[in-house]
Each structure stands twice: as structure tokens, then as C-alpha cells.
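In: Fold the following, please.
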Amino acid sequence: MSPLNDSVPSPIKTAIVGYGLSGKVFHAPLLASDENFEVVAIVTADAVRQAEARAVHPHARIHSSFDKLWAEERSVDLVILSSPPDTHVDFAMRALSAGAAVVIDKPFVATVAEAAALKSAAEAAGRPLMVFQNRRWDGDFLTIQRLIAEGELGEVFSFESAFEHWAPVATSGWKDQLPIPQAGGVLYDLGSHLIDQALVLFGPAAEVSATLRRVRGGGNDDHSRVSIEHAGGVETRLLMSRVSRGLGPRFRVLGTRGSFTTYGLDGQEPALAAGVVPGDAEYGVTPEEGFGWLETDGPAGISRRRVPLERGDYPEFYRRAAAAVRGEGDLPVSLEEATAVVDILERVTRTTAD
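Out: So this is what the prediction gives:
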């Protein structure tokens, strides 16, 4: 591990493992736009992705395997794991033992036992272990947090959240083919985000249930629902689907004073894919047609109005990660919070059949 100077911090030398959608669209642009980090290495076995990585990150060394990364690199401060989830435990253990901090993309791991083992390894190594939950900084989610904190909705009693898209043909990738006990399927993939958001808003789960379906046949679950009864009394209903041809609301929040509804996904992912980077004027800004609807009772009766969404801010994860790596701040997502998500995923997949 390379030394970090406290007075003039050196960039955190970072390796990205995996250069698919997550590594290429999320992690690499966020790291490149943050002066706290220097991407020194990228790992991908795919020749096309190697060429893409060289073109976009000419100063990074490209390695074809995780083994070659450690054989050829001498100073890496941080390893980003955007590789398939069945590699996470092995790769994270090896990175931590080499003295590097680690960021693991969702799904974190498949089981609570694996989460506990990684937590113990991080504590033994004295290095931060962080789970990438970027959608805590979606603009619509930040808006819901603000409205609840300001009392606009009164006491929330019902929360509905959906992450849907249309992909009628299963792919050969891990999301569709990796066995569910190894964190494959739409529940582990998209459900990791939705469950995390629900727990952030309303606290721990008292009861959970789910249905998992394989609508396309073969492969993994592609249309799944999770119900959570929170200890605080809120009822949460979550939908994650790859086979939704017509999309419903993204969020619907019901409270004793009103409701808030949004449609469409946060725009940061397509913006990053299109080359918009944090710092650009339009980054994270939702246009008016994407504003949410707030409906409340007022002196003149029911009031229904558009509410601008907070600016999305995925870079906040890495601002916090930089502080954690340097020993100057808490983890962006605590391991207890990350493990609570895994606990729900593991419980419902163990007890659910098609």
C-alpha cells in the first residue's frame, strides 16, 4: 500500500476490477472526476472492453485477470469490485490481506455468513470495506427524504418502490444465469438497491415476504416482489422486473397528510453513459417533465402540484469513501446496513419457490 500524506494527500491509487456496465459507466467516471483518486489499473478479460478501457483511461494499466493485477502491481490503495458477485468474497479477502481498502458493488454477497467473514477480514486488516449503494443519492430518493423530514406527508404508513425495465430475452450474463444462492437474479441485482432505500427511510424490518418469478423461462427470477413490515409500522412494497413493458410509478409514498409520486428512473446513469460527467451543469438535474407529484389537503381543498427533484449526487459516495480510506470519516454505507440488506435477500430466497 502506498503512503498517504496527511498534509497534502496523494491521490488514492485505485484498481477497478470488472469493466462492464458498472465499472465503465458508474465507477470509472466518478473516480476520474474526483481528484482524490487516480485509476492506475483496470481488470477485464474481454478484449473489446480492454480496448475501451485503454482509450478512455490511457494512463491505467490493463490486466486480464485478478491474479495478474496482484502479480504486476506494487501499490494499490483501493480496489473496486464491479465483477460478478460470486467473485466478491475471494477477491475482497485477497485485496484486504494485501493492505488495500475495498469497495464492493451490489449485490454485496449472497449470505450473512459471507458478509460477517468479510467484516472480520476488514477489521483484521485495518482497512475500510465499503458497499456501493449509489442510489442513496438518486434525486428522487433525496427528495423523498427531504419531504418526510419536513413533515410534508405527515406520518408515512405506506411506501411503494419499483425498478422496472424491458428485456424480454435472457442474456448469458451473471444477472440472468448465476444461481440465486450465489446472488444471481433480479432480486439480488435490483432488489439490493430497493431494500437498502427502504431500510434507510423506515428502519429495520420486522417481517418480510416475497414472490420470485421466471417469466421468460430458464435463467433466474426476472419479476420479483418483496414486502417489508418495518418495526416502526410502515408497510413497504417493492417490485423489481426485467419484463415490464409498461412502467408504473417509480415511487409512491402515502402519509397522513398527503402523498408523493414519481415516474421514471434517476437520470445519472444514462448521463454518465452518454459522457456527461459530475461538474457539468446538467449533471444530476431532472428536467421539469420528471418532477414528482405532491398531493396534500389545504385550506381550499386538495392541492396537487409538481415538486422539483433534488439534484442527484452519486459522487457523494466517493467523497465519503475518500475520507474513509484516509481515516478521516465514516464508511459511506455501514457494514451493518449492508448486512441487513443481505439478510432480507437471503431469507426470502431461502423460503420462496416459483
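
In: Only C-alpha atoms from now on, for both contacts and neighbour counts.
Out: Noted.

In: ok, now which ones touch H57?
Out: With contacts defined as CA atoms under 8 Å, 6 or more residues apart in numbering, the neighbours of H57 are V39.

In: Second input sequence below; structure requested for side-by-side comparison:
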Amino acid sequence: MKENVRTAVVGYGFAARTFHCPVITAVPELELAMIVQRSGHSCLQAYPSVRAVQDVREAYEDPDIDLIVITTPSTAHYSFVKDALLAGKHVVVEKPFTPTTEEADELIALAQDKGLVLSVFHNRRWDGDYLTLQEVVRRGLVGRITEAEFRWDRFSPNADPSRWRDAGAEGSGTFYDLGVHLIDQALTLFGLPDSVQAEVRTQRERTLAPDYFDVSLGYPDGLKVSVKSTLLARDPAPRYRLYGTEGSFVKYGEDPQENLLKAGRLPGSPGWGEEPQEMWGSLVANRDGLQFTGRLKTIPGCYDAYYRNVAEAIHGVSELDVKPEQARMAIRVIELGMQSHAEQRRVPFTP
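Out: Next up, the predicted model:
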């Protein structure tokens, strides 16, 4: 294996421009070598040294390309990932992995058969607020967890059915787009649930895809984990609520890394991922008779850690952090959530 993992990015929409290309260039173990842009070569304005092509087959057929990053809409993930694996390339695919677990299972088996790295871009595991939440749980700061809530509220009242997210095709809508991130975080933190109950609705005019979800994951020890989102929240609720036998942790706001990337900043620059003190989460805890009430400093986020791990996994020196089997389980929760909504009942979790 060459020292640097030569990488081709397929697609040059919002995800590629904002997340993948900038973060890839910030990871020394990776080399952004090619961008597949179906129409035009605007990518060369930002990355003049890359090879810009319009046909994805050039990425598949180039023997110098090690890793292919799929940033196309989720409705097309299956075919692009399958073709890249058949071409002998390692693959990173944008979330959600695939619209169905059946497709995910086929791709996982293909990657295993080919001995290739396959990962899904669940970068939100490296949001600073989520990293902080993980530490609160790991250190037992609020005692035994009894309830947790993960929310992604936005105010975006105008749907556009010409966009894939609002168009209603399989794999579209906020349940797949935003919900899969929150579900992945919940499963990473608490493991697989025993049951799933969900309400999935369309609230905005003109949208053809679900734009609201409220999911309850049940666990054997009585833990309840809620995953929710609406696009009609002018005043968003807390991003995270964590309640336990000895305290609570509440965090508002969103990780700053996306806005930093939009502003042209790169991971590793001074102050990367740091939040101002007024955005830190609130911790109220009672341990050993001592009461604490105050702000908990947010751990800086680090999206580059995702891609650094992918490069190390390709080199065989680290275990892959975001395994395709984990991303597949998030899709399974969505499938069961849709079943729960259709049947108006809580359904048992089945892999």
C-alpha cells in the first residue's frame, strides 16, 4: 500500500464541498486525487491540483485510486457502492448507508468477500457535544441513566419537492437524513434496543417525504431513549437531555464544525471545534452528598478523526470505528420505526 491513500470523491454537491473534500485534505494520510463532477469542473476552483472527471468509471478504472467516497443522494448509494467494491476500491459512503437493510447486507458481504474497507460517514460521532455526552455517561456523572433524548430541530418551513430530500423516493426525508445520525449516536452509546415505537409524519406543505419523527427506543433495564426532529422549530429544544439517578445533563445548540467548514476553515486550525462558554451544557449532579450545578466544558469536535481512522484501517493499523454493520443497524431502526408508525404499535427489535 502506498504511503498516502489516494482518494476519489464522487459527486460535488453540498456534502462533498462542505464536509468530505475539506476534511480529506486536512488528513495527511489521505490524498484528494480525483473528483467526479457530473456537470462542469467548478471543483477545480477550490482544488486545482486534483483530476476532475465527469464519468465515475474513470475512478473505478484508475489503478492509482485506493479509496472512493460516495457523496451522491442516498437513493443511489447502493449501486455506486456496489460498483466501487466490484472495482476493488475501498469505500466511504455518505449516510444513510442504504434505504434498506437488504441492500446493506449485500454490500457488507461483498466488501468482506473482497477484503475491502467499507465505512459510512457517521461523522456526528465526532461532534463535540456528543463526545461530551459520551464522557458524562462513561464517568457516571449522573448515575444510572433512566432517560435520554436526542433532538435535531431546525426551522425550514419551505419544502422543495425538486430536491431529493423532499421528493419522497425511498431513502429520502428527515428520518433517513437527520434521524440516522441521532440513531447511530444512540446505538453507539447505549447499544441495540429491545423495542421501537415511532411516529413519522409530513408537516410542511408540498413535501413528499417525512419531515418529522418521534422515536422511542426501549431497553431491558427500563432506559428510554427518544430520538426526535422537526423542521418547524423557531425555538429549538435542547439537542441532548440526559437524566439519571444522581443528576441530569442538558445541552443546547449544534456542533460548530459545519459552520467552520462553510467559512473555509480546516480541521487542525487554531480553536477548531471549540465552543464558547455560553454554549456549554448544564450539569446538575449529586454525588456522595455533594451537590454540583454548573457548566460542563464541551470537548472540541474533530471530524478529521473519522477520516484518519479510515486511512489507518486501510493500512491495517487500526480497527475501523464506523463499521458497516453498525450503520446497517441504524437503517434497521428506521425500518422498524416505519413499521411501528404504520401499525400504530411498539414493535420488538429484530436484527
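
In: and the residue nearest the centre of the first structure, what does it touch?
Out: Relative to the mean C-alpha position of the first structure, the nearest C-alpha, by CA atoms, centre = their mean, is the one of Q133, at 3.1 Å. Under the criterion of CA under 8 Å, 6+ apart, the neighbours of Q133 of the first structure are 105-106, 193, 196, 317, 333.

In: Which ones among those map onto helices?
Out: In this view, the contacts of Q133 of the first structure that belong to helices under DSSP state H are 193, 196, 317.

In: Tell me which residue of the second structure matches up with the second one.
Out: In other words, D196 of the first structure. Correspondence of D196 of the first structure to the second structure, assessed by TM-score structural alignment: D184.

In: Quick check, its match in contact with A330.
Out: Yes: D184 of the second structure is in contact with A330 according to CA atoms under 8 Å; the separation is 5.6 Å.

In: Report how many residues lie close to the counterpart of L141 of the second structure in the first structure.
Out: Pairing criterion TM-score structural alignment: the partner of L141 of the second structure within the first structure is identified as E152. Neighbouring residues of E152 of the first structure were enumerated by other CA atoms under 10 Å; the total is 20.

In: which element is E152 of the first structure on?
Out: Mapping E152 of the first structure onto the secondary structure by DSSP states H and E places it in no helix or strand at all.

In: I35 of the second structure too?
Out: Following DSSP H and E, the helix or strand that holds I35 of the second structure is strand 30-36.

In: Which residues does the helix or strand following that strand contact?
Out: Downstream of strand 30-36 of the second structure, the first helix or strand assigned by DSSP H and E is helix 43-46. Contacts of helix 43-46 of the second structure from elsewhere in the structure, counted by CA under 8 Å, 6+ apart, are 12, 35, 37, 50, 52.

In: from these, which is closest to L290 of the second structure?
Out: Distance from L290 of the second structure was checked for each of these by CA to CA. The minimum falls on Y12, at 53.2 Å.

In: what about D184 and A330 of the second structure, which has more around it?
Out: Between D184 of the second structure and A330, counting by other CA under 10 Å, A330 is the more crowded of the two (26 against 22).

In: returning to what we had before: next, work out how far apart the equivalent of the residue nearest to the centre of the first structure over in the second structure and S216 of the second structure are.
Out: Using TM-score structural alignment, the partner of Q133 of the first structure in the second structure is H122. As defined by CA to CA, to the nearest Å, H122 of the second structure lies at a distance of 21 Å from S216 of the second structure.

In: Assign a three-state SS to P58 of the first structure, would you?
Out: Secondary structure for P58 of the first structure, judged by DSSP: H, G, I helix; E, B strand; the rest coil, is coil.
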